[in-house]
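Trainee: sharing a model prediction with you, sequence too.
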Amino acid sequence: MALSMKQMSLIVSALGFLSFLFGAIAENKKPANGTLINEKGVIICNHPSDPSVVLGYLSVAFLLLCTAAGYNSLFISYNGKSIPKSVLFKRTSFSVFFNIALITSGLALSLLLWPTITEQIHLTRNVHRNLETDCPTAKTGLLGGGAFLSLDSCLFWLVALMLADDVREDYLNEVERRYSFGRQVYTDGSSEEFDLKI
C-alpha cells in the first residue's frame, strides 16, 4: 500500500517526537554522579537506577528512523507519480533546507551518542584504583541538547517535504502543460500528437 505525503509527514513527526521525548527523559533521569564505595583499596562507583543509557539508545534509534523516513519521503513517488531528484535540487530553498536537515540530524546523532556511550562506559567500568575519583557521569546537558536538535531536524525534514511538494506540483503542472501544447485537436474531433522531450 502506497503512503500519501500526509501519512509520511505524520510518520516523520511521530518518530522525531519520540526521539526528542526519550532524549529529554534520559537527560532528566541521568544522575549527577555515582555513589562511592571504598573497598580493599579501590573505589567502586555504584550507579543505581540509571536508565539514561537505554533511553539514550532509544532516542538515537528513533532519530535514525526519523532521518531515514524524512529522507525517503522527499524522493518516493506519490499517487504513482515521481519526479527526478535533479528537479528538486534545482530549487534553492529545497536544497538549503535539505542540507540543514542533514546537518542537524548529524549533530543530534553526535550529541545523543557521545553521552550515551560515555555513560555506558562509566556504568560498566566502575572499579577505580584512583582513590580520589568522584564517580563521574556523562557530561550534563548533552543529551538534552541532542534531544532538541533531534526535534529540530524533524521539523527541517517536514519543511523540506513541503518544499518538495511545491516542486512536484510545479513540475507535474509543467509536464501537463507541455503535453497539452504538444497535442493539436482539430474541429472534426481527430487529433495529431507530437513527441516532446520532457
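Mentor: On my side now, so go ahead. Not measured: the values here are computed from a predicted model.
Trainee: only C-alpha atoms from now on, for both contacts and neighbour counts.
Mentor: OK.
Trainee: which residues in this protein form strands?
Mentor: 35-39, 42-46, 127-128, 183-185, 191-193 (DSSP state E).
Trainee: out of those strands, which comes closest to residue 113?
Mentor: Closest to residue 113 of those is strand 42-46 (Cα to Cα; 22.1 Å).
Trainee: chain center to the closest one, what's the gap?
Mentor: Distance of strand 42-46 from the chain centroid (Cα atoms, centre = their mean, to the nearest Å) equals 38 Å.
Trainee: next one: stretch 175-183
Mentor: On Cα atoms, centre = their mean, the centre of stretch 175-183 falls 38 Å from the chain's centre.
Trainee: can you tell me the closest non-neighbouring residue to the residue nearest in space to the middle of the chain?
Mentor: The centroid of the chain falls nearest to residue 67 when counting by Cα atoms, centre = their mean (3.0 Å). Leaving out its chain neighbours, the residue that sits closest to residue 67 by Cα to Cα, 6 or more residues apart in numbering is residue 105, at 6.8 Å.
Trainee: what about the one you found, how many residues nearby?
Mentor: 25 (other Cα atoms under 10 Å).
Trainee: try this one side by side with the last:
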Amino acid sequence: MGSTVRMLNSDVFTRIPSVPWIPQECYLRIEAMAFNQTTNIALSVLFLGSVSFVFGIVAENKKPPFGTPIQGKDVIICNFPDDPTVLLGTSSVVTLILAAIAGHVAVYFPYKGKYVPSNALFQNTTLLAFFIVAEGVTFLALAMLVWTTVTEGLHRSRNVHHDLTTQCPTAKTGLFGGGAFLALDAAIFWLICQMLTMNSRSDYFDEDDLIGEYGEVNCVTDVETIAIRHPTA
C-alpha cells in the first residue's frame, strides 16, 4: 500500500491512502493550509501597527521639551534642534492608516473567494462590539498623532514671535507616546476582529471548525469520494 496523507473530515482526523488517481493538487493544497490568506493579512496588521508604535515612541523621545529663544529686533526667534520628530510623527500616522486599512481588509476580505454580506457578519454581536472598539481606538490614535505632528510642525515653521516672553514651546509632551500605544492597541483589536470574523464566516457557511480553511472542502470531499470508489488492497 502506498504512503498515506492526513486529511480532515467533518468529525475526526482520518487517513486517506496516497494513490495515483487522487490529484496531486489536493495534497499540495492541504500542505499549504498553514500558509494562507488569513495569516498574511494578520501579519500585515500586526507589522504595520507595531511600526506605527515604534515611530511614535521614537518621535516622543526625540522631541525636545522646548526650543532656544534668540533675541532679535523686537522679536524672539525660536531655534529648534535638527531632529526627525515631524518626519517620525508623519511616518507613524501613515503606517497607522495602512494598519487600519489592513484591519478592514481582515474583516471584509472574501477568503478563498467566498464573500459574506456585512449584515451576516455583524449578526455576531461580539464581532460588532470589537469592530466598533477597533474603529474608536484607531480614530483616537490617529487624532492624537496627527494633532501632535501638525502642532510640532507649526511650532518649527512659525518660529518668529512678537511676544518677547515666549519660551519657544513644542508639542505637548506625552501625546506622541500616547498615540503610539493606542496605535498598537488598535492593531490588536483588529486582530481580534479578524478571529471573530472567521468564526462568523464559519457559522454563515455552516462548516465544522475542523475544516478550518474555506475552499478546501471540495478537495477533501473529492478525495474521500475517489477513495471509496477505488479502494486499495
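Mentor: Here it is on my side, so go on. Values in this document were obtained by computation on a predicted structure and should not be read as measured data.
Trainee: need the TM-score from the superposition.
Mentor: In this superposition the chains share a TM-score of 0.85, using TM-score structural alignment, normalised by the length of the first structure; 173 aligned residues with a Cα RMSD of 1.3 Å.
Trainee: the residue nearest to residue 67 of the first structure reaches residue 147, doesn't it?
Mentor: No: here residue 105 of the first structure does not reach residue 147: they are 10.5 Å apart, not a contact under Cα atoms under 8 Å.
Trainee: the first structure: matching residues for stretch 156-166 of the second structure?
Mentor: With TM-score structural alignment applied, stretch 156-166 of the second structure matches the range 123-133 in the first structure.
Trainee: what's the span of the matching stretch, first residue to last?
Mentor: 14 Å (Cα to Cα, to the nearest Å).
Trainee: tell me which residue of the first structure lines up with residue 53 of the second structure.
Mentor: So, by TM-score structural alignment, residue 53 of the second structure is matched to residue 20.
Trainee: gap between residue 43 of the second structure and residue 191 of the second structure?
Mentor: In terms of Cα to Cα, residue 43 of the second structure sits 9 Å off from residue 191 of the second structure.
Trainee: looking at the two, which is more packed in?
Mentor: Just comparing residue 43 of the second structure and residue 191: by other Cα under 10 Å the higher neighbour count belongs to residue 191, 23 against 14.
Trainee: which residues does whichever residue in the first structure pairs up with the more buried one contact?
Mentor: Using TM-score structural alignment, the equivalent of residue 191 of the second structure in the first structure is residue 158. The neighbours of residue 158 of the first structure, taking Cα atoms under 8 Å, 6 or more residues apart in numbering as the test, are 9, 12-13, 70.
Trainee: and the furthest pair within those residues?
Mentor: 13 and 70 (9.1 Å).
Trainee: which of those two has more residues huddled nearby?
Mentor: Neighbours per residue (other Cα under 10 Å) separate residue 13 of the first structure from residue 70, with residue 70 holding more: 29 against 20.
Trainee: look up how far residue 78 of the second structure lies from the closest residue to residue 171 of the second structure other than its chain neighbours.
Mentor: Closest residue to residue 171 of the second structure apart from its sequence neighbours, by Cα to Cα, 6+ apart: residue 152 at 5.0 Å. Residue 152 of the second structure sits 13 Å away from residue 78 of the second structure, going by Cα to Cα.
Trainee: more neighbours, the two?
Mentor: residue 78 (22 against 19).
Trainee: which residue lines up with the more buried one in the first structure?
Mentor: Aligned partner of residue 78 of the second structure by TM-score structural alignment: residue 45.
Trainee: so that match touches residue 39, yeah?
Mentor: No: the criterion here is Cα under 8 Å, and residue 45 of the first structure misses it with residue 39 at 10.6 Å.
Trainee: select the longest helix from the second structure.
Mentor: helix 125-157 (DSSP state H).
Trainee: try the first structure
Mentor: The first structure, longest helix under DSSP H: helix 142-181.
Trainee: what span of the second structure is stretch 81-101 of the first structure aligned with?
Mentor: Residue span in the second structure matched to stretch 81-101 of the first structure, by TM-score structural alignment: 114-134.
Trainee: mind listing what's buried in that stretch?
Mentor: 116, 121-122, 124, 127-128, 130-131, 133-134 (16 or more other Cα atoms under 10 Å).
Trainee: residue 108 of the second structure: which of those residues is nearest?
Mentor: residue 116 (7.9 Å).
Trainee: quickly note the distance from that closest one to residue 124 of the second structure.
Mentor: From residue 116 of the second structure to residue 124 of the second structure the distance is 13 Å (Cα to Cα).
Trainee: now check the first structure for the residue matching residue 31 of the second structure.
Mentor: Counting by TM-score structural alignment, residue 31 of the second structure has no partner.
Trainee: burial check on residue 31 of the second structure, number of neighbours?
Mentor: Residue 31 of the second structure, neighbours per other Cα under 10 Å, totals 12.
Trainee: that concludes my questions; thank you for your assistance.
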